[in-house]
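K.L.:
Provide a 3D model corresponding to the input given below.
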Amino acid sequence: MMLLSKGWILKTLAFAILVGSIMEILERSGAIESFVKYMTLKRSIVKSPRSALVITYMIGVLIFIESSITSLIAGAVGKPLCDREGVSRAKLAYVCDSTSAPICSLLLFNGWGALLLGLIITQVESGIIHGNSVEFLIDAVVFNFYSMSALAVTFAVIFFGLYTKGMQNSTVHEYKLKNNDLKNANIWQMLVPILFLVLSIFAFLFITGNGDILKGSGSSSIFYTTLTTMVFMFIFYVLFGRMRAREYMIASVKGANKLFPIAMILLFAFAIGEVTSELKTGLYLASFASENINVSFLAAVIFVLSGIIAFSTGTSWGTFSIMIPIAVPMAVALDANIPLIIGAVISGGVFGDHCSPISDTTIISSLASGCDVVEHVNTQLPYALLSALIAIVFFIIASL
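P.N.:
Below is the predicted model:
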C-alpha cells in the first residue's frame, strides 16, 4: 500500500495500461495497415528486415526527450514493419531498449540532465569539488562509454546481422495485409497521433517544470501525454469518421486489458526495487568496494559497481543518486579524474538498467514491442555484456 501511495508509480502504471489502448486504437482504426502499405508497397522505403530495424533505430536516436516515450514510439512504428518483414519482436525490443536510455543519457536536454546536474551541484555546494557544475556534466558525457558502445554495437548488429543463436531463434509474428489496395495507403493516419504525442511530452515537461523543460516531471508528463493523446485520437479518428465511437471504446478497453498484466509486472518490479533500496544494498556494495582500489582501475570498478546496483534495484536514476555522492569523494581522495568517474556512474547505471528484468525501461521496451519480458532480457543480455566489456576497456585506458 505504501508503494501505491507514491504518485509517480501510479502514473507510470497508468501510462503502461494506456499504451495498450493507444496501440489497439491505431490497429482498429486501420492506421497501422495504411502505414505499412505506404512504407512497404507504395514507396518501398522498407523492403528488408534490416531497413525495418534501421528505421526503428533512427527513431530511437532522434527522440531523446524521455526514455519511456522513446521506447513507445520506436515500438509503435517499428512493430508492424518488423512483423511484415519477418523480424522477431525480441530484435525490435533490443533496438528500442538499446537506443532509449543510452541516447537520453548522452543528449542531456531532458530529465536525465536535470537529475545529474542537481547531483553534481550538491557536490560543488558541499565543497567536495570545486568548479562549474555544467562543465563537470558536459565533460562527464564524453566518458559515458557504455551508452556510446551500446549504440555502436546495436547499429553493427542491425547492419551486419550479428545475431546470437537466441536472438536468431526468437519468435516471429507474421503481419498480413488485409488487401493490397493502395488507394488509402498513407503515413499520416498513424504519424499525426504520434507527432501529437511527441509534442505533448515537450508541452507537459514545460508545464510540470514551471517553464523549465529540464525540471519537468517525467512520470507526470508521460501520464498526461498518453491521456491527452487518447482524447486527440478520439477527435482524429471518431469525429473525422475513420472509426465509430463504439469501436474506439472497445479498442480502448481491449488494449488496456492486454497490457494490464505487464503493468502488474511493473508494479512488482517497483516493489523489489523499493526493498533493495530500503536494505541499503547500494551503500553496502559501495563501502565494500571502496577499500584498496587502485586509481587506474577506479573508473572501471565504479562502472561495474553502479551496474550491479542498477541491476539489483532496477533503476538507473536511483543508482545515480546513490553512487555520485559516494564516487565523487572517492575520486577526490584518490586524485582521480572527476568527470571520468561521473561518466562511469552514468554508464554503469544505464548498463545495469539494461540487464535488469525489474527495470521499468526493460519492461516498457518489451511492452512497446509486444515481446515477452524474459525473452527480451535473455536475448539482449549478450549484447549488453559485450558493450560493457568495451566500456571497461575504455575506462581503464582513460584512467591510465
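K.L.:
hey, let's count contacts and neighbours off CA atoms from now on
P.N.:
OK.
K.L.:
buried residues, the helix ranked longest in the chain. List them.
P.N.:
Scanning the chain for the longest helix, with DSSP state H as the assignment, gives helix 245-278. Counting neighbours by 16 or more other Cα atoms under 10 Å, one finds that the buried residues in helix 245-278 are 248, 251-256, 258-260, 262-263, 265-267, 269-273, 277.
K.L.:
show me what it is packed against.
P.N.:
helix 7-28, helix 298-313, helix 360-369 (3 or more Cα pairs under 8 Å, 6 or more residues apart in numbering; DSSP states H and E).
K.L.:
how about this one, so we can line them up?
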Amino acid sequence: MEGSIYSLIPPVLVIICVLLSKKVILSITLGIVSSALIIHDMNVIQAAQAVLESFLHLFYVDGAWNVSNLYLMAFLLLLGVLTAFIARMGGTSAFAQWASKHVKSGAGAQLLAFILGVIIFIDDYFNALTVGEIARPLTDRYRVSREKLAYIIDSTSAPVCVISPISSWGAYIIGLLGVIYATHEIDTAPFIGFLSIIPYNFYAIFSLLFVLVTIFWNIDPGKMKYREVAEIEEEVQTETGKASDLLVPIGVLIIVTLSMMFLTGWQAAGALDFMAILENTDTYLSLLVGAIIAIAFALFRYHRAGHRVYVKPFWEGIRSMTGACLILCFAWALIELISAVGTGTYLSGLFASMDFNSAYLPAVLFVISCFMALATGTSWGTFGVMLPIGAQMAMTLDPQIFTICLGAVLAGSVYGDHCSPISDTTILSSAGAKCHHIDHVMTQLPLACFVAVISCAGYLIAGITESMLLSLILTAVIFFASSFALKVLLAKKG
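P.N.:
Below you'll find the model as predicted:
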C-alpha cells in the first residue's frame, strides 16, 4: 500500500480534521495512526509498534541520541524561560515604550517585524523565534493581532532564507544543485546556478511584497484583523525596567548563535570556506548555546535589579512553550511515517511519466511541489525529491526552461510548507508570535493562496515566453492589479 494512492489518505485526513475540528494534536494523531496502518497492511499490533517507534526515533535512533531534536526542544523551552525573565524585569513593556517613540502606528510596528524578518536571514528557525521576541511587545502595544504577526514572521523566514545564498537553506540547496549539475553535465558553478534561480522563485518574491501590501493597505482577513483584549500578556510592570533588559539578552542570543554557527561550520568543514561553513554548521547546537548564554546575561541583570524570585518565572517560561514543543513532536512523528508510507514518491511519480507540453511544465512542477510539501510538512524534503525530478523532466522536454523549473520547485515547496499545519516553520512562527497555531494556519491560508495563484500564472508565462524579464514584469503587473482589486473588495465589505 506504500507509494500508492492510499498514501494520500494520512495527509488528507489531517487537513480535513484540522479544518473541521481545529484540534491540531487530534488531527496529527489521526494522520500518524492511519500512516502506520497503511504501512503494515492494517495490522493493528504492528501499526501500534510503528507509532511508538516513530516517537522514540524523535530522540533516540539506531542506538544513538538524536541530539539535533533534543537541542531544538531544549532551545524552545529555554527561549520561553528567557522571555519570562525579560518580562519579569519589565524589559518587554519598557522596549515597547522606547520603540513607540520612533514607531507611531500599528503599520510601523508591522514594518519593524518585516524588516527584522528580512535582516535575520541566516536560518528560518532562528528568524521565526527571534523576530517574534523582538517585535511582539510593539505589535501588542498597537493592538496588532498575534495572527498578523505570525503571518509576517512566517512570510519573512522561509521566503527570505530560500532566496539567500548565505543561509542554511541556501547552503542546502546549493549542495543539491551541485549533484544535479554534475548528473546532467552542466558546466555551471552551483552558487552561480542558485543566483540564476532567484528571479524565478516567484512565490518567495511576491510573498515578501505581499507582506508590505497587507501592512500598508490593511489587508487582514478574518481574525487577523482584530486584536483581542484577552490576548494581551500579563506582564510584571516594574519602575526599573529598561529597553536594554530585552535588547541585551536578545542581542547576546543573536551574537552567540551566529558565532557558534560559524565555529561549528568551520570545524566540520575543516577549511575557511564560507559556503562550506554554512553547509556544515550545527544550527541546533548553536541555538542552544546562544539561549544558555543569553539566559545567563538575563539572570545577571535580573539579580542586579533586585529580583529574587527565580523558580516561578522559570516554570512560567517552560509552560509557555510546552504546547509548541508538543505539536512539533507530533508533527515530526507524522513526517517520519508519511515518508515511510511514500506520499512524496506517489505524488512525484504520478506526473513524472506523463507527456507534457514543456510550456506548462514549470506550473505543473509548482503545483506538484506544493501538494508534496503540504502533505509531508517539509519543504527541505520536497527539495530533495522534486529538484532532481524537475531537472530531469526539464532536460528531457526542453533544456531552455531548466532554471525556470528549478525555481518553480523551490517556490511550490515553500508555498506548501506555508499552508501545512504540520510544518515545523509554521509551528515555530505561531510560537514566536505566541498565538494559537490553528488560528495562524487558518488566517495565513487565504493570503498564501492568493500569492500562489499569481505565482502559478507567472510560471505559465515563464514557460511560454522563456524570458525572465518579461515573466517577472507581467507577473508583477498581475500581482499589483490583483492586490489593488483585493483592497477595494475588502473595503466595500468592511
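K.L.:
please state their TM-score.
P.N.:
TM-score of the superposed chains, computed with TM-score structural alignment, normalised by the length of the first structure, equals 0.92; 392 aligned residues with a Cα RMSD of 2.0 Å.
K.L.:
which residues in the stretch 1-150 of the second structure form helices?
P.N.:
With helices called from DSSP state H, counting those that start in this stretch, the stretch 1-150 of the second structure shows them at 9-21, 24-39, 44-56, 67-89, 91-99, 106-119, 124-141, 146-155.
K.L.:
neighbouring contacts of the shortest one?
P.N.:
This points to helix 91-99 of the second structure. 86-87, 137-138, 141, 235, 237, 241-247 (Cα atoms under 8 Å, 6 or more residues apart in numbering).
K.L.:
hmm, 6 Å instead?
P.N.:
137, 138, 241, 242, 243, 245, 246 (Cα atoms under 6 Å, 6 or more residues apart in numbering).
K.L.:
same question, the fourth one
P.N.:
Where contact means Cα under 6 Å, 6+ apart, the residues beyond helix 67-89 of the second structure that reach it are 235, 236, 241, 246, 284, 288, 295, 313, 314, 317, 318, 321.
K.L.:
again, but for the last one
P.N.:
Residues lying outside helix 146-155 of the second structure but in contact with it, judged by Cα under 6 Å, 6+ apart, are 128, 224, 429, 430, 433, 435, 440, 444.
K.L.:
thinking again about what came up before, most neighbours of all the contacts of helix 91-99 of the second structure, which one?
P.N.:
If you count neighbours using other Cα atoms under 10 Å, the busiest of those is residue 138, which has 28 neighbours.
K.L.:
list the contacts for that one?
P.N.:
Taking Cα under 6 Å, 6+ apart, we find residue 138 of the second structure in contact with 96, 109.
K.L.:
if you set the cut-off to 8 Å instead, what comes out?
P.N.:
95, 96, 99, 100, 109.
K.L.:
please apply the same query to residue 151 of the first structure.
P.N.:
Neighbours of residue 151 of the first structure in contact, by Cα under 8 Å, 6+ apart: 98, 99, 102, 103.
K.L.:
now render those residues as a markdown table, adding secondary structure.
P.N.:
Listed next are the contacts of residue 151 of the first structure as a markdown table, based on DSSP: H, G, I helix; E, B strand; the rest coil:
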| residue | secondary structure |
| --- | --- |
| 98 | helix |
| 99 | helix |
| 102 | helix |
| 103 | helix |
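K.L.:
so residue 140 of the second structure sits against residue 232, correct?
P.N.:
Yes. Under the criterion of Cα atoms under 8 Å, residue 140 of the second structure makes contact with residue 232 at 6.8 Å.
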